[in-house]
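Participant: Below are the sequence and a predicted model; questions follow.
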Amino acid sequence: MASDEEDQENIFNQMSKSNDKFTTRFYSMVAPKVGGNTVCSPLSAHMILSILTYGARGKTAEELRSALYLLSDDSLTQNGFKSLLQSLNNATGLEISLANAIYIQEGITLMPEFLSMNSKYFDSDTPRVDFKNSVESTRQINSWVENQTNNRIKNLLSADAVNEWTKIIMINAVYFKGNWANKFNTEYTENRPFYITKDTKRHIPTMYTKSEYAYAELEELNARAIRLPYSNDDFSMLIILPNEIEGLPNLEQNFNRGSIESTYWRSGKVELFLPKFKVESTINLEEILQEMGIKQVFTDFADLSGISQAPLKVGHVLQKAFIEVNEEGSEAAAATLVQIRCRRMASPPEVFDVNRPFMFAIQHKPSKIPIFVGSIRDLQMLPTKDEL
């Protein structure tokens, strides 16, 4: 008989395949629409839309399932989300939480099967509110989000986004704060050039360390990658650096975690130069999701009868995300089956200089799922220590 660990690994393996496909397509569409520095949580979007899918019927459900690449076996996917929630929320040595909530208009009756499924697999809160009182209902929702994200995501909803026609608001909140396994010495942080384009550069605060890292050449992406472990080795930040200064758009369109993990990774001493950065993004996802084929759920033909017999459709899908990276580690928030093969590297140390636009991802190793994905295109010049 398979052990519990083997069962969980199998569930994670199946789940990561669908999540990889969704993440690749989702981010390739998000990045060009945001345009500037970007951070988002494909996992957050995937989870909350999956909850919606299990309450959808007919063509509405078909469109959602197709765009989310959900497995045909609902119990496998649902158990996958349950295992992931437990694994993330029980992680030690860092701060991480993944939470779901479904705010319901007073007087609306939800289907018992939908409530039971959400409680069992997604651990969702289901508070009742009066959306006709837009100020108070918005305050309650924003307060919940702030609490779940350690006050990093504020004012997710504005009062004018809620009215008497609002019946249900579904929310997923993600928060992450981890310290590097190899912290950067603040004394080595100094202003270094960061090339926005071939002809434009800025001098920005850049961290430095020389330590042991896993890194890889990504020939198909014309890029390089390095993995920065956190103090809890189940989590790491992946930095993906295009070989060309203006190579980020191509990287964003072709980013695929699976192909990156399956490449040949080396391990050895690396001199790493990494800019400090802080990014916050607010992304309206309706247009992106419709381009991915999720259309009917936004119309009067939406069939959400698995949620409630009341006539329902989706009004807005919004994601707000935040990340900060400094010498201690990183803080982020948002409302591998393939073995890594490492070999020791001889001196001199590899130099990994992140001095041009790049991508990053915070990854959960057991599930092989990226929790956050983002891009840095431009960083503002800051005064040097002597100018402060």
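Facilitator: Received it, and whenever you're ready, just let me know what you need.

Participant: Could you use CA atoms for every contact and neighbour count after this?
Facilitator: Will do.

Participant: name the helices or strands packed onto the host helix or strand of residue 146?
Facilitator: Element membership of residue 146 [criterion: DSSP states H and E] is helix 134-148. Contact partners of helix 134-148 among helices and strands, from 3 or more C-alpha pairs under 8 Å, 6 or more residues apart in numbering; DSSP states H and E: strand 95-105, strand 168-179.

Participant: Would you reformat those as JSON lines and include distance to residue 257 and mean neighbour count?
Facilitator: Below are the helices and strands packed on helix 134-148 laid out as JSON lines (distance: least, C-alpha to C-alpha, whole Å; neighbours: other C-alpha atoms under 10 Å):
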{"stretch": "strand 95-105", "distance to residue 257": "21", "mean neighbour count": "21"}
{"stretch": "strand 168-179", "distance to residue 257": "20", "mean neighbour count": "22"}
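
Participant: Use this one as the comparison:
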Amino acid sequence: MCLKSRHTQYLYNMEPSLAASLSHFAARFANELEKGKSQVCSPLSAQAVLALTALGSGGDTRKELLEAMALSDDEALRSLFSYVTSTTKSVEGITLKMANKVYVTNKSKLQPDIQKDAKEVFQSALEQLDFTESAAAAGAVNKWVRNSYMYFQSSSPLESPSKASP
């Protein structure tokens, strides 16, 4: 289902191939969800993590991730997410809050630009952890999740409570 409103107008101003990529991924994502259950899932969040992973990978992995997102190359990927994150910040009536962080083993060598892309393109972060110390790694991840949750709880509460009515 596609809902049209004044808030979706920014998608119409996007490069058509990038808008098609976003829509294609969202449709494929929704098709993979378990049918018959109520779920709240964000294709944009999933695509952002996959996109950041693609930028940090190489070879067949990068190629397959770009294909899955229907994007031609790294620059198209950067353009799409730069546009989405910057535009949704300026659309009246829309507040987009995303909390994404990718944890990478401390045994991996990160490409020089990946930290920059994480911050500037995705408003995200990367952190290297020693996953052989599973308790410490789990503690670091859980601490970040708690802090992110508290951020969302403390910022811009609903103006009026949500209520279901008969």
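Facilitator: Nice, thanks for sending it over. Because the structure is predicted, anything quoted here is derived from the model rather than measured.

Participant: one step back: the helix holding residue 146 of the first structure against the second structure, how far on average?
Facilitator: Taken over the aligned residues, the distance from helix 134-148 of the first structure to the second structure averages 1.9 Å (mean C-alpha distance after the TM-score superposition for the first structure).

Participant: next helix or strand past the helix or strand in which residue 49 of the second structure is found?
Facilitator: Using DSSP H and E, residue 49 of the second structure sits within helix 43-56. Per DSSP H and E, the first helix or strand lying C-terminal to helix 43-56 of the second structure is helix 59-68.

Participant: Now tell me what touches that next one from outside.
Facilitator: Helix 59-68 of the second structure has contacts (C-alpha atoms under 8 Å, 6 or more residues apart in numbering) with 25, 50, 51, 54, 55, 72, 73.

Participant: Would you mind checking the residues you listed for buried ones?
Facilitator: 25, 50, 51, 54, 55 (16 or more other C-alpha atoms under 10 Å).

Participant: could you dump those to JSON lines with distance to residue 40 of the second structure?
Facilitator: JSON lines is the format used below for those (distance: C-alpha to C-alpha, whole Å):
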{"residue": "25", "distance to residue 40 of the second structure": "16"}
{"residue": "50", "distance to residue 40 of the second structure": "19"}
{"residue": "51", "distance to residue 40 of the second structure": "21"}
{"residue": "54", "distance to residue 40 of the second structure": "25"}
{"residue": "55", "distance to residue 40 of the second structure": "27"}
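
Participant: Can you give the distance from the lengthiest strand in the first structure to the centre of its chain?
Facilitator: Determined from DSSP state E, the single longest strand within the first structure is strand 201-218. The chain centre lies 22 Å from the centre of strand 201-218 of the first structure; the measure is C-alpha atoms, centre = their mean, to the nearest Å.

Participant: That one - contacts with which helices or strands?
Facilitator: So strand 201-218 of the first structure, by 3+ C-alpha pairs under 8 Å, 6+ apart, packs with strand 190-195, strand 223-229, strand 265-275.

Participant: angle of that strand against strand 190-195?
Facilitator: On the basis of axes from the mean of the first three to the mean of the last three C-alpha atoms, to 10 degrees, strand 201-218 of the first structure is oriented at 70 degrees to strand 190-195.

Participant: quick one: buried residues of strand 201-218 of the first structure?
Facilitator: Buried residues in strand 201-218 of the first structure, counted by 16+ other C-alpha under 10 Å: 201-210, 212-218.

Participant: same deal with stretch 275-292 of the first structure?
Facilitator: Across stretch 275-292 of the first structure, burial judged by 16+ other C-alpha under 10 Å covers 275-286, 288-289, 292.

Participant: residues in the second structure aligned with it?
Facilitator: Per TM-score structural alignment, stretch 275-292 of the first structure has no counterpart in the second structure.

Participant: Could you give the separation of that stretch from the chain centroid?
Facilitator: Centroid separation for stretch 275-292 of the first structure versus its chain: 10 Å, with C-alpha atoms, centre = their mean.

Participant: what do you get for stretch 44-51 of the second structure?
Facilitator: Chain-centre distance of stretch 44-51 of the second structure: 4 Å, with C-alpha atoms, centre = their mean.

Participant: out of the buried residues of stretch 275-292 of the first structure, which one sits closest to residue 226 of the first structure?
Facilitator: For these, the closest approach to residue 226 of the first structure (C-alpha to C-alpha) belongs to residue 275, at 14.1 Å.

Participant: what separates the closest residue to the closest one other than its chain neighbours from residue 322 of the first structure, distance-wise?
Facilitator: Spatially, and ignoring its direct neighbours in sequence, residue 275 of the first structure is nearest to residue 206 (4.0 Å; C-alpha to C-alpha, 6 or more residues apart in numbering). Using C-alpha to C-alpha, to the nearest Å, residue 206 of the first structure is found at 20 Å from residue 322 of the first structure.

Participant: Now the element after the lengthiest helix in the first structure, going C-ward?
Facilitator: Across the first structure, the longest stretch assigned as helix under DSSP state H is helix 4-34. Remark: after helix 4-34 of the first structure, the chain's next helix or strand is strand 38-40, criterion DSSP H and E.

Participant: Give the buried residues for that following strand.
Facilitator: For strand 38-40 of the first structure, burial by neighbour count (16+ other C-alpha under 10 Å) applies to 38, 39, 40.

Participant: and the residues you listed as a markdown table, adding distance to residue 119 of the first structure?
Facilitator: A markdown table is the format used below for the buried residues of strand 38-40 of the first structure (distance: C-alpha to C-alpha, whole Å):
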| residue | distance to residue 119 of the first structure |
| --- | --- |
| 38 | 32 |
| 39 | 29 |
| 40 | 26 |
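
Participant: Show me what stretch 82-97 of the second structure is in contact with.
Facilitator: 7, 10, 14, 120, 121, 122, 152.

Participant: Can you name the two of those that sit furthest apart?
Facilitator: Within the contacts of stretch 82-97 of the second structure, 14 and 152 form the most distant pair, 28.2 Å apart (C-alpha to C-alpha).

Participant: start and end residues in the second structure for the strand or helix carrying residue 373 of the first structure, please.
Facilitator: Here residue 373 of the first structure is covered by strand 369-376, with elements defined by DSSP H and E. Per TM-score structural alignment, strand 369-376 of the first structure has no counterpart in the second structure.

Participant: Taking helix 42-53 as reference, get the angle to that strand.
Facilitator: Using the same axes, to 10 degrees: strand 369-376 of the first structure against helix 42-53 is 120 degrees.

Participant: Contacts for strand 369-376 of the first structure, please.
Facilitator: The contact list for strand 369-376 of the first structure, computed with C-alpha under 8 Å, 6+ apart, reads 16, 19-20, 27, 31, 36-44, 332, 357-364.

Participant: what does stretch 119-126 of the second structure give?
Facilitator: With C-alpha under 8 Å, 6+ apart as the criterion, stretch 119-126 of the second structure contacts 48, 52, 78, 81-82, 85, 99-104, 115, 118.
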